[in-house]
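In: All I have is the shape, not the residue letters:
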């Protein structure tokens, strides 16, 4: 069995998609469609920067999605691959869940771009700049991370945001609480705590206004039928019902990204091969979760050609 997986925020960089657009008209069409849907030249920001514009959550989220869908469309149209014939399920990390739903036919490309733009804006607006923060705990499992979060909270929000793999957990919440957590890592047997360069505290209770905004947006643009089941971030289990998908996307804004558990659940269901499209971020995580899993990360034309040859 094979799963196609899609990266989340942090995988963006200036120059993303340039090689693909230069080599394939299919990729150029994707970037143009996203530009048209958003009424902005996002493709120019992706290609040329400036970096501070690309790092803005409202730009980074649709940009990462557009890049991954461009890779998928090139694989499909030029590599002759039909997703439903080569994949058994999809999954995505945080915003990557929207990319996965687009890949599975539940959202159009234009709707996915608009939803992610709104999601980025709503997440940024939910908490004033400087009030929230996130940190990565290196050498921490979920149990140690949870104990640290509880100890550092002191009445403020300090929650596990991402359970990425057995060695990396991310905390999110009030800046003071996150800074306390970083200062306390050694007391909890954790190797290192690193403040993340993010503009808002994602996946914690401070994001409630953004969850409300996404609930309204998804009422207006509900998910359609899925061609493949998706493993949802907040439940780490397969979902195929559009109404359930919509509910879980709202929950996901404040909820924990259970990536480690999602990968283990896919493995338990029989997935042996994970294909990451549009980045090389999830591949290493999956390798740390289960060293026996086969992982292919696909971001360039050479990667696409190699994968098409392998699975075609």
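Out: Yep, that arrived. Bear in mind that the values here come from a model prediction, so they are computed numbers and not experimental data.

In: From here on, just use CA atoms for contacts and neighbour counts.
Out: Noted.

In: What is the top helix by length along the chain packed up against?
Out: Counting residues, the longest helix found in the chain (DSSP state H) is helix 57-77. Under the contact criterion of 3 or more CA pairs under 8 Å, 6 or more residues apart in numbering; DSSP states H and E, helix 57-77 touches helix 25-38, helix 42-48, helix 51-55, helix 96-103, helix 109-126, strand 273-277, helix 301-311.

In: Of the ones you listed, which is nearest residue 231?
Out: Proximity to residue 231 (CA to CA) singles out helix 96-103 among these, at 8.6 Å.

In: ok, and here's another one to check against it:
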């Protein structure tokens, strides 16, 4: 938990640098999330925001994403949700655009002391250097929760499912298991 605390503090400091957040989106099958982010970034540029960020931060489930970035980008997505084929949007109660380029100031890699499962690619860490590389990527990459669940729950016939505990704010990730 110490590693989680240190990571959270670094991400909070990065969050304090710019007004940003995260938007949970459930879209129709024809929704193009990447193109929606491009449109939101173009909107931010028109407002004079330099190097705007709007990107998919979490791949939750088919047609379920979390998009993170500048507040103005998220406002654009909410205001244009119908044209973007979004069925439902909800701002998440977080302080920043986690898992995007806005978290780059938080990257400070240290040799980890615990075993960690990567949410960058859903795989277990292989060795120390791999852990450091993946932890750094995790701060600025989308969370591959769906892929991680496939990896975690893949098991031999007759083997029990592992116990699953959600640690952190909210219950969004755990609710996707139900």
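Out: Nice, I can see it. These numbers come from a predicted model, not from an experiment.

In: if we can go back for a sec, in the longest helix of structure 1, which residues are buried?
Out: By neighbour count with 16 or more other CA atoms under 10 Å, helix 57-77 of structure 1 contains the buried residues 57-76.

In: now swap in stretch 127-135 of structure 2 and tell me
Out: Neighbour-count burial for stretch 127-135 of structure 2 flags 131-132, 134-135 (criterion: 16+ other CA under 10 Å).

In: Kindly report the same for stretch 165-185 of structure 1.
Out: Neighbour-count burial for stretch 165-185 of structure 1 flags 165-182, 184-185 (criterion: 16+ other CA under 10 Å).

In: Residue 114 of structure 2: which of the buried residues of stretch 127-135 of structure 2 is nearest?
Out: Nearest to residue 114 of structure 2 among those, with distances taken as CA to CA, is residue 131, at 9.8 Å.

In: what about the aligned partner of the closest one in structure 1, which helix or strand?
Out: Residue 131 of structure 2 maps onto residue 245 of structure 1 when the alignment is built from TM-score structural alignment. Assigned by DSSP states H and E, residue 245 of structure 1 falls within helix 242-254.

In: Next, the angle helix 109-126 makes with that helix.
Out: Put simply, helix 242-254 of structure 1 runs at 30 degrees to helix 109-126, going by axes from the mean of the first three to the mean of the last three CA atoms, to 10 degrees.

In: Mean deviation, helix 242-254 of structure 1 versus structure 2?
Out: Mean deviation of helix 242-254 of structure 1 relative to structure 2 after superposition (mean CA distance after the TM-score superposition for structure 1): 1.4 Å.

In: quick check, distance from that helix to the centre of its chain.
Out: On the basis of CA atoms, centre = their mean, to the nearest Å, helix 242-254 of structure 1 is displaced by 14 Å from the centre of the chain it belongs to.

In: Could you tell me the angle between it and helix 96-103?
Out: Relative orientation of helix 242-254 of structure 1 and helix 96-103, computed by the same axes, to 10 degrees: 150 degrees.

In: Report all helices and strands that the helix or strand that helix 242-254 of structure 1 is followed by contacts.
Out: Sequence-wise, the next helix or strand downstream of helix 242-254 of structure 1 (DSSP H and E) is helix 259-268. Using 3+ CA pairs under 8 Å, 6+ apart, the elements in contact with helix 259-268 of structure 1 are strand 158-165, helix 282-289.

In: Could you pull out the buried residues of the last one?
Out: When neighbours are counted by 16+ other CA under 10 Å, the buried residues of helix 282-289 of structure 1 are found to be 282-283, 285-286, 288-289.
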